[in-house]
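Participant: just to be clear, the model below is a prediction. Sequence and coordinates:
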Amino acid sequence: MKTIFFRSAVLLALGLSLGLTACDKQLDIDPYQSVDAATALDTQDKVGSAVIGLYARLDSPNLYGTDLILVPELLAVDNYISFQGSFQNYRQIATRNTNSQTTTAESIWRTAYQAINQTNLVIDALPVVKDEDLKAQYEGEARFIRADMHFELVRLYAKQYEAGGANAQLGVPLNLVPIRTVEESSTLQPRATVAQVYAQVIADLKSAITLLPASNGTRASSYTAKALLARVYLQQSNFVEARTLADDVIKNSGKALSPTLQSVFTNRNSSETLLEIQQNDQNNAGTSNSGLATLFASIGQLGRGDVRVLGSFAGQYEESDARGTDSLAFGSSRKLIYLGNGARAGALRTGKYSAYGQNIPIIRLAEMYLIRAEAAFRAGDVTTALADVNRVRTRSGATPLTEAQLSLASILRERQLELAFEGFRIHDLKRTNTNILIPGANGSPATTYPITSDRLVLPIPLREINVNTTLVQNPGY
């Protein structure tokens, strides 16, 4: 039977990246749509076009266009956000009531592996690229995206990496060979272990660091790869390596914190971002049933107002903190959390996603400061940790912490306040082994939901189980 890999391999979509800067000469390559995979990448220009297509695929609503940011937030909604929308797939995730046929779990899996297969096709075609600098760049970009997709998959479909453990728990299939034909697609790929997936992710990113240029326009650079590897090491609790890479990015990437957090999201390719998904009003992840602004915003006629910010979370920001709320409508508010006046009006919403065609920041410098702060504190370097946390806080007008106020808990809390609604929520709770607080209601006391629960791991899609007999389903599904 044909697997998802065959669907994306025989007809290779090499479309021009959605919203990538048209004036950038490195992107001025004619697109190729539905090209036979056996002959699609037989020239240097075609390989270059395929690499651009990789970035376009990341904007899919099944990937960073919506789900890779929204789903990690919905998995830990309690005392944070609530889902008010009518889409049952997201409601099931928010209530931890998913099953193996949930469309979201299937679409993330399918689209991520399509992207991975496209990276493999690019890597396989590299011999036709005669320009050695371009050849190295294209390989670095492909390996970076392949690593990123495997990393996102293993965090969502497998149990958390355990520092110091064997990590023999099932991860996700590692797809490292291009698939072009029915015969190639019939090879059944079992789930690798979590240890094996992380090892491959790290190997790909280390290769990408050596291959990518230090500056690469709006595309991934060597510092983008270093930043992602710092995130990977943090997820593993490898704090020494995470700190080293975050420190390198902070000192040497040329990036700087934007004047305000809001400007990171309202401006394009700010001084702070190491990677962002390029969108515009014509090409974006969606304006009606998908897209981050569609689901998060409630601004007049813009947005569905599906994701509500709970007052208990918004109340954690002090009054001077621009990341918090003054309970005014968007446009009148001077804060990042506003009172919705469109769909489902009257509830708090995040202003991070306020336009359908805005770019989507994926990796930014503030995260590197917070990684370095946490790693430094764990190593006993309070001076560095305090300075880094306060750089992030003072940018938004929050009162700087004193040394007496600094703790691991306060640093982790700062990550929640700064990186809220950006796809970090469940991953941070898992790596720190923090249970989910369920507030008391209707006379019932507050309780906790165990972070190790099987329900906080997405199911392997039933469709994949049916076509690949080597796949083992996750417990509870």
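Facilitator: In hand now; what should we look at?
Participant: could you use CA atoms for every contact and neighbour count after this?
Facilitator: Noted.
Participant: tell me which stretches of the stretch 201-350 of the chain form helices.
Facilitator: Assigned by DSSP state H, counting those that start in this stretch, the helices in the stretch 201-350 of the chain fall at 222-235, 239-252, 261-266, 292-296, 311-314.
Participant: show me what the first one is in contact with.
Facilitator: The set of residues external to helix 222-235 that reach it, using C-alpha atoms under 8 Å, 6 or more residues apart in numbering, is 144, 148, 151, 161, 202, 205-206, 208-215, 239, 241-246, 249, 253, 274-275, 363, 368, 371, 427-428, 431.
Participant: let's go with 7 Å and repeat that
Facilitator: 144, 202, 205, 208-209, 212-214, 239, 241-242, 245-246, 249, 253, 274-275, 431 (C-alpha atoms under 7 Å, 6 or more residues apart in numbering).
Participant: among the residues you listed, which ones are buried?
Facilitator: Neighbour-count burial (16 or more other C-alpha atoms under 10 Å) applied to the contacts of helix 222-235 gives 144, 202, 205, 208-209, 212-214, 239, 241-242, 245-246, 249, 253, 274-275, 431.
Participant: could you look up the next helix or strand downstream of the strand or helix carrying residue 417?
Facilitator: Assigned by DSSP states H and E, residue 417 belongs to helix 408-418. Scanning forward in sequence from helix 408-418 by DSSP H and E, the next helix or strand is helix 425-431.
Participant: counting by contacts, list what that next one packs against.
Facilitator: helix 67-74 (3 or more C-alpha pairs under 7 Å, 6 or more residues apart in numbering; DSSP states H and E).
Participant: give the other helices and strands that the helix it packs on contacts.
Facilitator: Identification of packing neighbours for helix 67-74 by 3+ C-alpha pairs under 7 Å, 6+ apart yields helix 425-431.
Participant: what does the helix it packs on contact?
Facilitator: With C-alpha under 7 Å, 6+ apart as the contact definition, helix 425-431 has outside contacts at 72-73, 75-76, 160, 235, 451.
Participant: and for stretch 367-382?
Facilitator: Taking C-alpha under 7 Å, 6+ apart as the rule, stretch 367-382 contacts 239-240, 242-243, 246-247, 250, 384-386, 388-389, 408, 411, 415.
Participant: which of the residues in that stretch are buried?
Facilitator: Under the neighbour-count criterion of 16+ other C-alpha under 10 Å, stretch 367-382 has 367-377, 382 buried.
Participant: same deal with stretch 211-229?
Facilitator: For stretch 211-229, the neighbour count (16+ other C-alpha under 10 Å) marks 211-214, 218-229 as buried.
Participant: next up, a second structure to put side by side with the first:
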Amino acid sequence: MQIFRKLKKEYLHIITLLVLLISCDDFLEQEPNRQVSIDQQLSTKNGVLEAYNGIYRDIEGVFSGPFSTYADALGGNITFTPFGNELTVQIPSIIDRTYNFNANEQDLNFESYYDDWYKIINETNIIIERMTGFDFLTSSELNQLRAELLTIRALAHYQVSIVFAQNYNFTADASHLGVIYNTSTLLAGVDFPARETMANTYNLIKADLDEALSLYENQQLLPAVKTSYFSSISTKALYARIALQMNDWEKSKALASEVITSSGVTLLNTTNYISEWEKPIDPVSETIFEFTAPRNSDGSVSSSISAYFIFVGASTTTNLFARNVASGDLLSLYNNQDIRRNMFLEEAISTNINGIISPQNYYFTKKFQDDAGTLFIRLSEMYLIRSEANARLNNTALALSDLNIIKERANLPALQNTNNLLEEIFLERRRELAFEGHLLFDIIRYKKDVERNLGCVSVTCNLSYPSDFFILPIPFNSIQLNQNIKQNEGY
């Protein structure tokens, strides 16, 4: 499946666009006579749009793959189902090193995650650098294309930074190492860029996003689901998320407000909250951005994020369920009033505990069942971003108002006391955004410890902040190929 494929190293990615049209196979595995030159690929409007669409497919593949469990598993929202003939609960091999906080530069589970983003960055830069020759596109189309590609470039560098660099406020002036920021294509054996500081990394992300927002046109380049391609609104939503993670409270507050007031999207309400999640083929109505699951020529979904969360059935002969379920730590956060307690499929599965096999209950999220697309941003997150930003700016009444909108929608009483407001926001984010890829990064932003108790099967369940192991090492091959890349501390 696409979600399990391994891709080549970033310094070989200069020729990535050669075969964006050749299914989902690694382009380096193709026969030479099937390859299409970059110039030929980008010589027509159709060729450019196919390459542009291919970049979105690559991004979907990254987010719907093993990374979909990363932040929730490491943060403590996820535990695992029984596996193998022994029916014991085991850590999936695709995340074992990382989950145990004992990754190293040659064995970190997410080497391909690093590679994939720099591949996407190079693909994006290749198109940007050739745009002056796209006389088959109107000026409006060129603006829209450049805006989306700049947004993608910012997104890619941000995703690398939150996994492979310490959080923005790790040092007082963010002078610690960030990531390599590529604004042009790299040539193998010629270009050896160094890592920026985290402050410069964020400045470069902002520059790309600010330019993108100045260019967006009110149009789509392809006739597809509106929420599957970046627009001015979804870019503002992404920018609000990034600004929050970078402690830019004013920016995150302002952008979240713009999305809330001008997106035309409304929050799920209490009545339809559960039922909308139970129809995963369609995005929930408050979706700002979702990566559509890829489809075969017959219209069937070829791969989906549901592979990591789905429950189809369990019996003595057939087990059709994913490895990832809600931890006891997460479940304990929902009280009996909270409608989100109903966001889980409770299923009994035979489990070997100390040599005794008996049915045990496991809780599968309803968010990603069947052929679900990969949800990326929804409106609830914007309210929680604005709430946190206001709380950190000491605008407690405004922060409380947004927090209570989310709490009351979940059938919880409004919070009246603001003594522990930031902690309440943190917990509400954990409840509301569970399995959507935020928890570890919230823990890091808050400078909290990782505390995994109920359901943790790691050799290291807890991790105190700060720690070298809140982030992953730069993969060994990248260090070997570029002598200017400094490895993260502790690795």
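Facilitator: Arrived safely. On a predicted model such as this, the values are computed, not experimentally measured, just so you know.
Participant: what's the closest of the contacts of helix 425-431 of structure 1 to residue 348 of structure 1?
Facilitator: residue 73 (15.8 Å; C-alpha to C-alpha).
Participant: surely the closest one is in contact with residue 416?
Facilitator: No. Using C-alpha atoms under 7 Å as the test, residue 73 of structure 1 is too far from residue 416 to be in contact (11.0 Å).
Participant: which one of these two is surrounded by more residues?
Facilitator: residue 73 (25 against 18; other C-alpha atoms under 10 Å).
Participant: separation between the closest residue in space to the more buried one that isn't next to it in sequence and residue 470 of structure 1?
Facilitator: Nearest in space to residue 73 of structure 1, with sequence neighbours left out and distances taken as C-alpha to C-alpha, 6 or more residues apart in numbering, is residue 425 at 5.3 Å. The gap separating residue 425 of structure 1 from residue 470 of structure 1 is 31 Å, by C-alpha to C-alpha, to the nearest Å.
Participant: who are the neighbours in contact with the aligned partner of residue 206 of structure 2 in structure 1?
Facilitator: Alignment note (TM-score structural alignment): residue 206 of structure 2 maps to residue 202 of structure 1. Counting by C-alpha under 7 Å, 6+ apart, residue 202 of structure 1 touches residue 229.
Participant: tell me the spacing between residue 202 of structure 1 and residue 235 of structure 1.
Facilitator: For residue 202 of structure 1 relative to residue 235 of structure 1 (C-alpha to C-alpha), the value is 12 Å.
Participant: swap in residue 300 of structure 1?
Facilitator: As judged by C-alpha to C-alpha, residue 300 of structure 1 and residue 235 of structure 1 stand 39 Å apart.
Participant: again with residue 244 of structure 1
Facilitator: In this view, residue 244 of structure 1 and residue 235 of structure 1 are 15 Å apart by C-alpha to C-alpha.
Participant: neighbour-wise, which of those two wins?
Facilitator: Neighbours were counted for residue 244 of structure 1 and for residue 235 using other C-alpha under 10 Å; residue 235 has more, 22 against 16.
Participant: mind telling me what the more buried one corresponds to in structure 2?
Facilitator: Structural alignment places residue 235 of structure 1 opposite residue 245 in structure 2 (criterion: TM-score structural alignment).
Participant: the residue mapped onto residue 99 of structure 2 from structure 1: how many residues sit nearby?
Facilitator: In structure 1, the residue matched to residue 99 of structure 2 (TM-score structural alignment) is residue 94. With neighbours defined by other C-alpha under 10 Å, the count for residue 94 of structure 1 comes to 23.
Participant: for the spatially closest residue to residue 94 of structure 1 that is not a sequence neighbour, give its distance to residue 59 of structure 1.
Facilitator: Spatially, and ignoring its direct neighbours in sequence, residue 94 of structure 1 is nearest to residue 74 (4.8 Å; C-alpha to C-alpha, 6+ apart). According to C-alpha to C-alpha, residue 74 of structure 1 stands 19 Å off from residue 59 of structure 1.
Participant: likewise residue 358 of structure 1?
Facilitator: Distance of residue 358 of structure 1 to residue 59 of structure 1, computed by C-alpha to C-alpha: 12 Å.
Participant: with neighbour numbers in mind, choose between those two.
Facilitator: Comparing residue 358 of structure 1 with residue 59 by other C-alpha under 10 Å, the one with more neighbours is residue 59, at 26 against 22.
Participant: so the equivalent of that one over in structure 2 is in which element?
Facilitator: When structure 2 is aligned by TM-score structural alignment, the residue opposite residue 59 of structure 1 is residue 60. Element membership of residue 60 of structure 2 [criterion: DSSP H and E] is helix 45-63.
Participant: outside of stretch 162-174 of structure 1, which residues touch it?
Facilitator: With C-alpha under 7 Å, 6+ apart, stretch 162-174 of structure 1 has contacts from 153-154, 157-158, 161, 189-195, 197, 236-237.
Participant: quick one: buried ones out of these?
Facilitator: Among the contacts of stretch 162-174 of structure 1, those classed as buried by 16+ other C-alpha under 10 Å are 153-154, 157-158, 161, 190-195, 197, 236-237.
Participant: between residue 425 and residue 470 of structure 1, which is the more surrounded one?
Facilitator: Neighbours were tallied for residue 425 of structure 1 and for residue 470 using other C-alpha under 10 Å; the higher tally belongs to residue 425 (23 against 13).
Participant: the more buried one -> structure 2?
Facilitator: Aligned counterpart of residue 425 of structure 1 in structure 2: residue 439 (TM-score structural alignment).
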